[in-house]
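Chemist: Pasted the sequence and its predicted model underneath.
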Amino acid sequence: MQLLDISKQSEEEVAQIAELMQEMGRLRDAERKVSEASARYMKLNDTDMRALHYLIVCENQGVTATATDIAAYLGISGSSTTKLIDRLEKASHVIRTPHPTDRRALQITVTPETRRAAYETIGKHQSRRFYSAARLTSQEREIVIRFLRDMANDIDVSHADWIDDE
């Protein structure tokens, strides 16, 4: 059984594609290491880190975030979200305040101290991505965008008939 038909590619093309796949692996490894180091620095688990990132992005975009929004973003239950927010609040990472337009809901925001710590450490490190992209020409960025979009679509789990959706 053969997974790939490379008969239409030259040896040079196959070598270049292999190098591209290797570099994508290096990028995933680098992202994983940064994520793990960030979680250790902040003394949080991966889900907590994802929640804080979501809240910071919401605040940057002027969007009010609620527990329901966090649950939907993380794909976790309401009770798990309550425990997560309780844990983050106890560690002084988030605060609950009345929602500005919905009296029944609470707004969840990141504390200034956590925002500052995230920006001065993880944020500075992650901002290097921007500079990598800025070094490309507009045309090169369009090619990379198309490649990444196509790759994400091609490897989406919806194409994997071997995955049990239960």
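Modeler: Sure, I can see it.
Chemist: C-alpha only now, for contacts and for neighbours.
Modeler: Fine.
Chemist: where along this structure do the helices fall?
Modeler: Using DSSP state H, the helices found in the chain span residues 11-42, 46-60, 67-74, 78-90, 112-118, 124-126, 128-134, 138-154.
Chemist: now those in JSON lines, with distance to Gln2 and mean neighbour count?
Modeler: What follows is the helices of the chain, written out as JSON lines (distance: least, Cα to Cα, whole Å; neighbours: other Cα atoms under 10 Å):
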{"stretch": "helix 11-42", "distance to Gln2": "15", "mean neighbour count": "13"}
{"stretch": "helix 46-60", "distance to Gln2": "37", "mean neighbour count": "17"}
{"stretch": "helix 67-74", "distance to Gln2": "37", "mean neighbour count": "16"}
{"stretch": "helix 78-90", "distance to Gln2": "44", "mean neighbour count": "16"}
{"stretch": "helix 112-118", "distance to Gln2": "46", "mean neighbour count": "15"}
{"stretch": "helix 124-126", "distance to Gln2": "39", "mean neighbour count": "13"}
{"stretch": "helix 128-134", "distance to Gln2": "36", "mean neighbour count": "10"}
{"stretch": "helix 138-154", "distance to Gln2": "18", "mean neighbour count": "12"}
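Chemist: Okay, the residue nearest the centre of the chain and Asp69: tell me how far apart.
Modeler: What sits nearest the mean C-alpha location of the chain, by Cα atoms, centre = their mean, is Arg50, with 6.9 Å. Distance of Arg50 to Asp69, given as Cα to Cα, to the nearest Å: 13 Å.
Chemist: Second structure follows, compare the two:
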Amino acid sequence: MNIADPQNSNPLPELTDATRAVQHLIGAARELQARASRELGVNGTDMSALALLQQYGPMGPAELASRLGIRSASVTVLIDRLEQAGHVQRTSHPRDRRRVTVSATPSALHATLQFLRPSILAIDALSRSLDADAQQIVTAFLRDATRAMDP
């Protein structure tokens, strides 16, 4: 499969099976997140915000906006919406009372975990089925692939 590069319209070389598998994994993760957003009754951007808060922990609105790639006014509306739904809470920043920190509520964490639990356990079972050397290789590859996608 060749993918066109939108910058110069030159096709990429034939991709390896591992590269295509990572592409499929990314697609499956997007589909899983879309199903989770429907389960929680939130839109895709709201679900992305919850996922970020669950992955990285509490953060300020400006950091959340930056990670989501949206404006600060938009993130305020998003936080209001999630707070009204009971999915996030605002608290005063521990060191600077003028700042606000946003965190996912325990009920949002629980609901998301309940939805994702079957997938998490299935992936964990696959991982446990590998011998120690294979686990190290897969882990290193996935960490490096993740770094390759970071800005």
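Modeler: Nice, thanks for sending it over. These numbers come from a predicted model, not from an experiment.
Chemist: And the TM-score between these chains?
Modeler: The TM-score (TM-score structural alignment, normalised by the length of structure 2) is 0.73; 141 aligned residues with a Cα RMSD of 3.1 Å.
Chemist: Just tell me what the residue nearest to the centre of structure 1 corresponds to in structure 2.
Modeler: Taking TM-score structural alignment, Arg50 of structure 1 has Ser48 as its aligned residue in structure 2.
Chemist: With adjacent residues omitted, what lies nearest to its match?
Modeler: Excluding the flanking residues, the one nearest Ser48 of structure 2 by Cα to Cα, 6 or more residues apart in numbering is Leu68, at 7.4 Å.
Chemist: The one you found and Met47 touch, don't they?
Modeler: No - if you go by Cα atoms under 8 Å, Leu68 of structure 2 and Met47 don't touch, sitting 10.6 Å apart.
Chemist: corresponding residues in structure 1 for stretch 72-89 of structure 2?
Modeler: Aligned using TM-score structural alignment, stretch 72-89 of structure 2 spans residues 78-95 in structure 1.
Chemist: Need the residues that contact the matching stretch.
Modeler: Here stretch 78-95 of structure 1 makes contact (Cα atoms under 8 Å, 6 or more residues apart in numbering) with 48, 67-68, 70-71, 96, 108-111, 113-114.
Chemist: Can you add distance to Glu31 of structure 1 and give the residues you listed back as TSV?
Modeler: Output for the contacts of stretch 78-95 of structure 1, formatted as TSV (distance: Cα to Cα, whole Å):
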residue	distance to Glu31 of structure 1
Asp48	17
Ala67	27
Thr68	28
Ile70	22
Ala71	24
Arg96	30
Ile108	27
Thr109	25
Val110	23
Thr111	25
Glu113	24
Thr114	21
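Chemist: Asn45 of structure 1 and Asp86 of structure 1, how far apart?
Modeler: Separation of Asn45 of structure 1 from Asp86 of structure 1 (Cα to Cα): 14 Å.
Chemist: same deal with Met1 of structure 1?
Modeler: Distance from Met1 of structure 1 to Asp86 of structure 1, by Cα to Cα: 52 Å.
Chemist: do Ala15 of structure 1 as well
Modeler: As judged by Cα to Cα, Ala15 of structure 1 and Asp86 of structure 1 stand 51 Å apart.
Chemist: so who does Ala104 of structure 2 touch?
Modeler: So Ala104 of structure 2 contacts 50, 53-54, 57-58, 87-89 (Cα under 8 Å, 6+ apart).
Chemist: now Gln54 of structure 2
Modeler: 104, 109.
Chemist: Next: the one 4 residues further on.
Modeler: Listed by Cα under 8 Å, 6+ apart, the contact set of Pro58 of structure 2 reads 101-104.
Chemist: try 10 Å this time
Modeler: Counting by Cα atoms under 10 Å, 6 or more residues apart in numbering, Pro58 of structure 2 touches 52, 64, 88-91, 93, 100-104.
Chemist: Nearest to Asp5 of structure 1, out of the helices of structure 1?
Modeler: Closest to Asp5 of structure 1 of the helices of structure 1 is helix 11-42 (Cα to Cα; 10.8 Å).
Chemist: tell me what the closest one is packed against?
Modeler: Counting contacts by 3 or more Cα pairs under 10 Å, 6 or more residues apart in numbering; DSSP states H and E, helix 11-42 of structure 1 is packed against helix 46-60, helix 112-118, helix 124-126.
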